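**Student:** Have a look; sequence and predicted model below, questions after that.
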Amino acid sequence: MSQSLLERQDQDGVARLTLARPHAYNSLSLELMQALHAELDRIADDISIRCVVIRGAGKGFCAGHDLKQMLGEGEEAYYRCTFETCSKLMQRIVSLPVPVIAQVHGVATAAGCQLVASADLAVAAEDTRFATPGVNIGLFCSTPMVALSRAVQPKHAMELLLTGDLIDAERALAMGLINQAVPGDALEASVTVLAEKIASKSRKALQIGKQAFYRQREMSLADAYAYCSEVMVGNMLTDDAQEGIDAFINKRAPQWQHR
C-alpha cells in the first residue's frame, strides 16, 4: 500500500481506508484505484476485519476519475485500462466478504458517486453534494451508471445521469443512495457507531449474508427462495450459528469463532 495514496487504520474489527489525494479531491487516479483494490484483497483474507470504511482526506470524499491524468495520457489503451480497473474495483467492493461503508463528505461526483453506490452502506454529512456530471463535458457516466442504477430507482438514476445536476444529501437519502445524512461534526461518530455494530457480528455470517444478498437479487423470486434456502441450511451448520443460537437461548453473549 502506498502511504501517499491510501492510508489504513484498523481498530476493533474495522478497517478504515482513507483516500489520500486531498489536493485533487481524492480523484481516482489509476494508481489510487490499484492501491485500493490491492488493500481490499488483503482485507478479504484478514480474519480480524469485519467491516470496512472508505473515506476521503481533505475537503471532499471523491471527485471521480482524474481527468487531467486521463487527458494527459490520451491513448485508447490507457482509457481502456482506467475504466477496466475502475470496474474491477467496484466489483471487488461488492464481492468483499465483509460490509463496506462509504463515509462521505464534501463532494461525491462521477466515479466518486459510483463508489458511494457500490458500497453496501453510506453515511454522508448533510452538506455533501452528489452528481454524475459526465454528460456536461460530453463523457456520459456509463460505468457509474452500473452501480447507480442498482442502488436507486431507474428514474432517479436517469435524472442524475441525464442532467448532471448536483443533489444534496437530503435528496440522496430520499433516493436511497445513502443510508443516513448527519451533521458534519457528527459524521465520524455516526459511522463509527454503525461500523462497530457490524463488526460485533460473526464474520462468517456477514460473509454468507452479503454474498447471498447480491446473488439472489438477480434471480427470479422462485430461484431466489430456492437459493437462499440452501444458503440458510449451510449457514445453520456453521460453528457461529450453533454458538449464536445457544447463546441466545441461554441469555449470554456469543463467542464468535468466525467460522
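**Tutor:** Yep, that arrived.

**Student:** For the rest of this, base every contact and every neighbour count on C-alpha atoms.
**Tutor:** Will do.

**Student:** can you pull out the helices in the stretch 101-250 of the chain?
**Tutor:** Applying DSSP state H, counting those that start in this stretch to the stretch 101-250 of the chain gives helices spanning 111-118, 142-151, 154-163, 169-175, 187-199, 203-216, 221-236, 239-249.

**Student:** which stretch among these comes nearest residue 96?
**Tutor:** helix 203-216 (8.0 Å; CA to CA).

**Student:** How far off centre is that closest one?
**Tutor:** Centroid separation for helix 203-216 versus its chain: 15 Å, with CA atoms, centre = their mean, to the nearest Å.

**Student:** for comparison:
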Amino acid sequence: MGISSSHTENGIVEVTIDFPPVNALPARGWFELAETITCAGEDEDARVVVLRAENRGFCAGVDLKEMQRTPGHDALIAANRGCAKAFGAVYDCAVPVIAAVQGFCLGGGVGLVGNADVVIASEDAYFGLPEVDRGALGAATHLARLVPQHLMRALYYTASNVTAAQLHHHGSVYRVVARDALDDAARELAQEIAKKDTAVIRRAKEAINGIDPQRVHTSYRFEQGFTFELNLTGAADRARQAFVDGNHARQANDS
C-alpha cells in the first residue's frame, strides 16, 4: 500500500498509486508520489513513466478526513504543498509520463492527469473537480489542459464530471479502452516511446514544456491562495466537515 515503482528491461517505469479503497492520498502520499516520479525521470535507464493505480478508481484527490482530524492548518498546508510537488513532478519529469486512468479521477487526480504527457483511460473513467463543494480551489489549471475554456468553467462551477469518451472527443485522452485492457494499452504506447532515442525524447520533453503557453506551476499556486483565504473565513472547514459527515452517514446506512 502507498506509492510503488517497478522497472522493466526496456526502460519503462511503472509508478502505482495504492491507497485503498478510493486512493484519497494523505499528505505524505503526495510527497512520496512526487519523489518517486522525480527519481524515475532522473534514472538514466528510464525512457518513459506509466502512472497507474490500483483499487476502484485512479484517484479521489486529497484525504479530507486527515485534514479534518488534524488540529490547525498543518495538514492543509502539507496537502497543498504535496499536491503542488506531485503535479509539478509529473510535468517536470525528464521523460514522458503516460497516465492510465480507470474509474474516477477527481480533484488531485485531475492535477496529475492534466500535467501528464499522454492520457489513456478505461471506458468507465470520468474526471471532475468537486473543489467548490469541498471549500477548496485548485486544479482548474489542469482541467483547462483537458477541456476548452468555457467547458472548464461550467464543470468547475457546477462540480460536474466529464467522461473519458468526451475527453477523447476533445483530444486530451489519447485512447479509450476496456478496463481490463488499460494496463496493456498504456504499456503498448510506452513501448513505442521507449524504442526512440532516449536523448532525443528527453530533449523533446524539455522543449515541449518550454513552449507551453501555460505556466502550470505559478497558476496552480495562485489558485491555492484562495483556498487559504476560504480557510481563514471558515467556509472551507464547514464544507469539508459536511463532506466527512455525509460519508459517515452513508457508511452507517450501508452497514
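**Tutor:** Done, it's in. Since the model is a prediction, treat every value here as computed from it, not as a measurement.

**Student:** returning to what we had before: right, and the helices of the stretch 101-250 of the first structure - which one's nearest residue 81 of the first structure?
**Tutor:** Comparing these by CA to CA, helix 142-151 comes nearest, at 13.2 Å.

**Student:** contact partners of the closest one?
**Tutor:** Residues outside helix 142-151 of the first structure that contact it (CA atoms under 8 Å, 6 or more residues apart in numbering): 83, 87, 110-111, 113-114, 117-118, 132, 157, 161, 176-177.

**Student:** who wins for neighbours among the residues you listed?
**Tutor:** residue 132 (32 neighbours; other CA atoms under 10 Å).

**Student:** give me every residue that touches that one.
**Tutor:** Contacts of residue 132 of the first structure (CA under 8 Å, 6+ apart): 109, 110, 111, 113, 141, 144, 160, 161, 164, 165, 166.

**Student:** any idea what residue 62 of the second structure aligns with in the first structure?
**Tutor:** Aligning on TM-score structural alignment places residue 62 of the second structure opposite residue 65 in the first structure.

**Student:** Its match and residue 90 of the first structure, how far apart?
**Tutor:** Look at residue 65 of the first structure and residue 90 of the first structure: by CA to CA, to the nearest Å, they are 13 Å apart.

**Student:** And for residue 218 of the first structure?
**Tutor:** Counting by CA to CA, the separation of residue 218 of the first structure from residue 90 of the first structure is 17 Å.

**Student:** The second structure: which residue goes with residue 217 of the first structure?
**Tutor:** Using TM-score structural alignment, residue 217 of the first structure pairs with residue 212 in the second structure.

**Student:** From residue 153 of the second structure, how far off is its match?
**Tutor:** Counting by CA to CA - residue 212 of the second structure and residue 153 of the second structure are separated by 21 Å.

**Student:** Looking at those two, which is more packed in?
**Tutor:** Neighbour count, other CA under 10 Å: between residue 212 of the second structure and residue 153, residue 153 has more, with 15 against 9.

**Student:** Translate the more buried one into the numbering of the first structure.
**Tutor:** So residue 153 of the second structure corresponds to residue 158, using TM-score structural alignment.

**Student:** got a list of what residue 101 of the second structure touches?
**Tutor:** Residue 101 of the second structure neighbours (CA under 8 Å, 6+ apart): 52, 53, 57, 58, 119, 120, 121, 122, 125, 182.

**Student:** do residue 182 of the first structure as well
**Tutor:** Taking CA under 8 Å, 6+ apart as the test, what residue 182 of the first structure contacts is 123, 124, 125, 126, 190.

**Student:** Repeat that for residue 83 of the second structure.
**Tutor:** Residues near residue 83 of the second structure by CA under 8 Å, 6+ apart: 30, 31, 108, 111.

**Student:** Just tell me what it corresponds to in the first structure.
**Tutor:** Counting by TM-score structural alignment, residue 83 of the second structure corresponds to residue 86 in the first structure.

**Student:** Tell me if that match really is in a helix.
**Tutor:** Yes - when DSSP: H, G, I helix; E, B strand; the rest coil is applied, residue 86 of the first structure is found to be in a helix.

**Student:** Okay, it and residue 182 of the first structure: tell me how far apart.
**Tutor:** Between residue 86 of the first structure and residue 182 of the first structure the computed distance is 28 Å (CA to CA).

**Student:** those strands in the second structure, which residues are they?
**Tutor:** 2-7, 12-18, 24-25, 48-53, 61-62, 97-101, 104-106, 118-122, 126-128, 161-163, 175-177 (DSSP state E).

**Student:** could those strands be laid out in a markdown table, adding distance to residue 244 of the second structure?
**Tutor:** Formatted as a markdown table, those follow (distance: least, CA to CA, whole Å):
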| stretch | distance to residue 244 of the second structure |
| --- | --- |
| strand 2-7 | 22 |
| strand 12-18 | 21 |
| strand 24-25 | 13 |
| strand 48-53 | 24 |
| strand 61-62 | 12 |
| strand 97-101 | 25 |
| strand 104-106 | 16 |
| strand 118-122 | 28 |
| strand 126-128 | 19 |
| strand 161-163 | 20 |
| strand 175-177 | 33 |
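
**Student:** right, and those - which one's nearest residue 72 of the second structure?
**Tutor:** strand 61-62 (16.8 Å).

**Student:** compared with the first structure, how much does that closest one deviate?
**Tutor:** Its aligned residues in the first structure lie a mean 0.6 Å from strand 61-62 of the second structure after superposition (mean CA distance after the TM-score superposition for the first structure).

**Student:** what does that strand contact?
**Tutor:** Strand 61-62 of the second structure has contacts (CA under 8 Å, 6+ apart) with 23, 24, 25, 26, 27, 79, 105, 106, 107, 108, 109.

**Student:** Aligned counterpart of the first one in the first structure, please.
**Tutor:** Taking TM-score structural alignment for the superposition, residue 23 of the second structure sits opposite residue 26 in the first structure.

**Student:** Pull out the buried positions in stretch 184-198 of the second structure.
**Tutor:** Under the neighbour-count criterion of 16 or more other CA atoms under 10 Å, stretch 184-198 of the second structure has 185, 186, 187, 190, 191, 193, 194, 198 buried.

**Student:** between these, which is nearest residue 232 of the second structure?
**Tutor:** Closest to residue 232 of the second structure, out of all of these and judged by CA to CA, is residue 186, at 42.3 Å.

**Student:** Now do the same contact list for the closest one.
**Tutor:** Residue 186 of the second structure makes contact with 50, 98, 99, 100, 120, according to CA under 8 Å, 6+ apart.

**Student:** list the contacts for the last one?
**Tutor:** Residue 120 of the second structure makes contact with 98, 99, 100, 101, 173, 174, 175, 176, 177, 182, 185, 186, according to CA under 8 Å, 6+ apart.
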